[in-house]
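S.K.: need a structure here:
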Amino acid sequence: MSRKSARLREQELFRPLVLLLSRQNPTWTASDIANFFEQSDNPPNLNRHALTKKINYLLARGSVFDRKRSGRPPATTAYRNLVLKEIQIKNKASIRNVTAKLKQQGWKTSPSSVYRITKSAGLKWFKKRRSQKLTYDNKIQRVKSAKRLRRNFGITKRSRNWRWNLIINTDFSGKFTLAAFSNPHNEGIWAKSAEEIPPEILNRPKDKFASGIIFWGGISYDGLIPKNGPFDVTSWLQKQVKDKSRKRIYMNSHLYAKFIKEVGFKEIQKVCRTSFIFQDDADTKQRTKIVLETVDKLFDYRISPQEGDAKFADVWPIENIWGILKEKIRGEQFSSFQQLKDRLNNEWKKITCDDCKKMIDEIPKRLNEVINSDGQQIRKN
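M.R.: This next block holds a predicted model:
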């Protein structure tokens, strides 16, 4: 029995009987009434002290109804429904924005009451995820590529043309920096005045262009590539440039072709079987003539840029690997790039071969989600 139903049952049966016994027996005290209840066939589920205290309270009030409590009255059904209509699954519907909108409509409300209704309705706040920007043409192309890949490499493991187990999915990571990720909205100092805060504590220094490392890696049925940790592309690029005065170095088509020949192909051979299908990003530099010729010479089979799509970051599992690594080191501060690489290598080795197989087996399912959503961004697990 719930607390509400127990209270209603008490209000309907127990309280009227206490007041009736008091009127019929004016000489009875609370102790006498308690004796009557304890000797009945269905005594209350209370000890002697609690029962006597409850009877005393009822005799003092002389009413079966609850005392009116102070405070703001509960929200009406119309107001509650309006709040949920304005805030649930709506864009830019923060507590403050919804409160301001309701006030403009003439409702007397506050952020606390809106927040209380959202919590009572079981709503939770979900932060928006960053995703690639997709135009209408991108969505059309994503659907075409998804259908083509499912047709060429299989839909399920029972398919005769199932070849996803031969895929080697490679790509570059985003930039990994030494500084820990922090939310500027959470960085503040409690003080009586700003003048009493020392400058070294008050200021939050930040590099305009934070230095970091970009890695290269791949995922296959045989595990991650390279086996012991992602490859440091930033250090490799610095060795390729003769002009040391250049501060920024970019991966162009000639350097990428050289990288695949000297690094990528060798690392893949160390991990994978002799028969495999190479896949890399369908970016501009991967579509150049020199890169296409280099890849064709090194690999017998590949997913061509025409088969894949440059906007498949939510499909290929290597993007999940980079996301896992970034999440593992979130909030950590590193004193050197070597410390950062050691930390990433440790997390890289924890991802097992079985984990890689599960991620690759999800590719045709994700492609199907892309088709069913008309090319929209899909949720990555």
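S.K.: hey, let's count contacts and neighbours off CA atoms from now on
M.R.: Fine.
S.K.: so how many other residues sit close to F176?
M.R.: Burial of F176 is recorded as 21 neighbouring residues (other Cα atoms under 10 Å).
S.K.: Determine the three-state secondary structure at it.
M.R.: State at F176, reduced to three classes by DSSP: H, G, I helix; E, B strand; the rest coil: strand.
S.K.: Please provide the structure for the following sequence as well, for comparison with the first:
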Amino acid sequence: MLSLGNCLDGHSLYCLLITTVTAVILQVPGASSIVAPSSNCYALDNSSHIFDFSSWLGQPFEYDGKDSDLVVRFCKDVESRSQTGYVDFGRFDKLNHFVAGSGHINFVQEFYNGDLLNCERTHDKMGRTAQVNIICGSCSNGQCTGELGCICNVTYESTCRVLVELAIPCKEQGVRVFQGFTVGFHPRSWEIVYNGMTQLGFDKSHHAFSFGTEQTYVALYMTAIASLSTLVQKPTVKIFPEHGLKVGLSGSGATGRPPTTLSPTMLVVDWSCEKAHDTPYEVDITIPVEGYEPIQFTLTKMCEYPQGKGGGTTRGWAIFGVASCIFIVLSTLFCCGGFVYKTRVERQRGLDALPGMTILSACLEAVSGGSHYSRAEDTNSAFINQASWERQPDAAQGTWKTSERKYGSI
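M.R.: Coordinates of the predicted model:
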């Protein structure tokens, strides 16, 4: 058997193969995710393996029998044809009902909300409905000869309900999906992962879904079916490019605590930009699940500037500058308002305004003139002087003595 040591014995082709495979593995930032199919035309079988029928969407299957002339448009609708025209037996339920079957039936599709003619009083208020039972293979009676399959038989349960048996060559089963598992930004949401499948926007790096430079962490909430929650293991993280973004995981989800629908676990992604980058960083998070394909999704982080010591200082000065401007504006308005009020009061009392100073000059003097910090004595002196010229001259009263530092009325 060839081994890596054979490279020394002249097996150049083997060495080239080893080198190429290793290079490809190292270049891939993370393994592929189980991405939700491009349409709702997919199903999970009884073993949780996914079958994607998106390419079959709208494919018509016709049945021309003695008592029925019917058409099934795959994942679209079911119609019956007669001399009076088409009778709608429902449209495909995109939300709920492409599910696994039982016995010889592999999958079941439900079609609801058909014509109301003679079906106005159905118990479910949905008019005519249809159920399409899908067999992977051929009809039991060997009717199907075409490559795309055919309708084996049609049975009318009533005027308002029809059962259709459809045989098709199902594709090879896909990966095994961990059903019921969700990841979202809130305890009851699933923006990132729904039913074990990664949603659009988090399957790979998407610039439109990037987190901003200033966001230093993001909290994710994970839920799973209680009976399967112990299968969830500790998450791991990979970053691409490897250097420039510092990432850490914390929270109950990071320790491997089993998540349930009643008690979600929280996975906190702490990240900080150490190096600015023109394109977003890719943070690939993998959550292993015993017996299933791992849950994988990608978070995208912008780094327009570093968030280290230098970046923090710059932001600090910016915040200080904005706060200073706001303080100056508010101080100016307060000062000017005070002087206007004081001037009006003095005029009502028959006193002159401040000698040699206009309101504007007084405001400027109060706001910008004091570029130095005043001492306690200066502040107190100003208070005393103001009190002295506010009082009317009175020979009966004693004069103020600032050296004695006596404040208040006499």
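S.K.: Can you pull the TM-score for these?
M.R.: TM-score for the superposed chains, counting by TM-score structural alignment, normalised by the length of structure 1: 0.22, backed by 142 aligned residues with a Cα RMSD of 7.1 Å.
S.K.: In the stretch 201-350 of structure 2, mark out all the helices, start to finish.
M.R.: 309-348 (DSSP state H, counting those that start in this stretch).
S.K.: Tell me where it has strands.
M.R.: 217-223, 236-240, 245-250, 265-273, 281-287, 295-301 (DSSP state E, counting those that start in this stretch).
S.K.: and those, which is most packed in?
M.R.: Among the strands of the stretch 201-350 of structure 2, ranked by average contacts under mean count of other Cα atoms under 10 Å, first place goes to strand 295-301 (a mean of 25).
S.K.: burial measure for T313 of structure 2, as a count.
M.R.: Each residue near T313 of structure 2 was counted by other Cα under 10 Å, and the total is 12.
S.K.: helix, strand or coil for S235 of structure 1?
M.R.: helix.
S.K.: show me what contacts it?
M.R.: Shown in contact with S235 of structure 1 (Cα atoms under 8 Å, 6 or more residues apart in numbering): I213.
S.K.: Next one: it from K341 of structure 1, what distance?
M.R.: Going from S235 of structure 1 to K341 of structure 1 by Cα to Cα, to the nearest Å gives 12 Å.
S.K.: Y301 of structure 1 too?
M.R.: As for Y301 of structure 1, its distance to K341 of structure 1 is 32 Å (criterion: Cα to Cα).
S.K.: of these two, who's got more company?
M.R.: Applying other Cα under 10 Å to Y301 of structure 1 and K341 shows that K341 carries more neighbours, namely 19 against 15.
S.K.: N380 of structure 2 - that's part of a helix, no?
M.R.: Yes - the assignment for N380 of structure 2, made by three-state DSSP, places it in a helix.
S.K.: Burial check on it, number of neighbours?
M.R.: Using other Cα under 10 Å, N380 of structure 2 has 14 other residues around it.
S.K.: residues contacting it?
M.R.: Going by Cα under 8 Å, 6+ apart, N380 of structure 2 touches no other residue.
S.K.: How about I214 of structure 1?
M.R.: Shown in contact with I214 of structure 1 (Cα under 8 Å, 6+ apart): F172, S173, G174, K175, F176, D232, V233, T234.
S.K.: L16 of structure 2 now?
M.R.: Neighbour list for L16 of structure 2: empty [criterion: Cα under 8 Å, 6+ apart].
S.K.: which SS class is it?
M.R.: On the three-state scheme (three-state DSSP), L16 of structure 2 is labelled helix.
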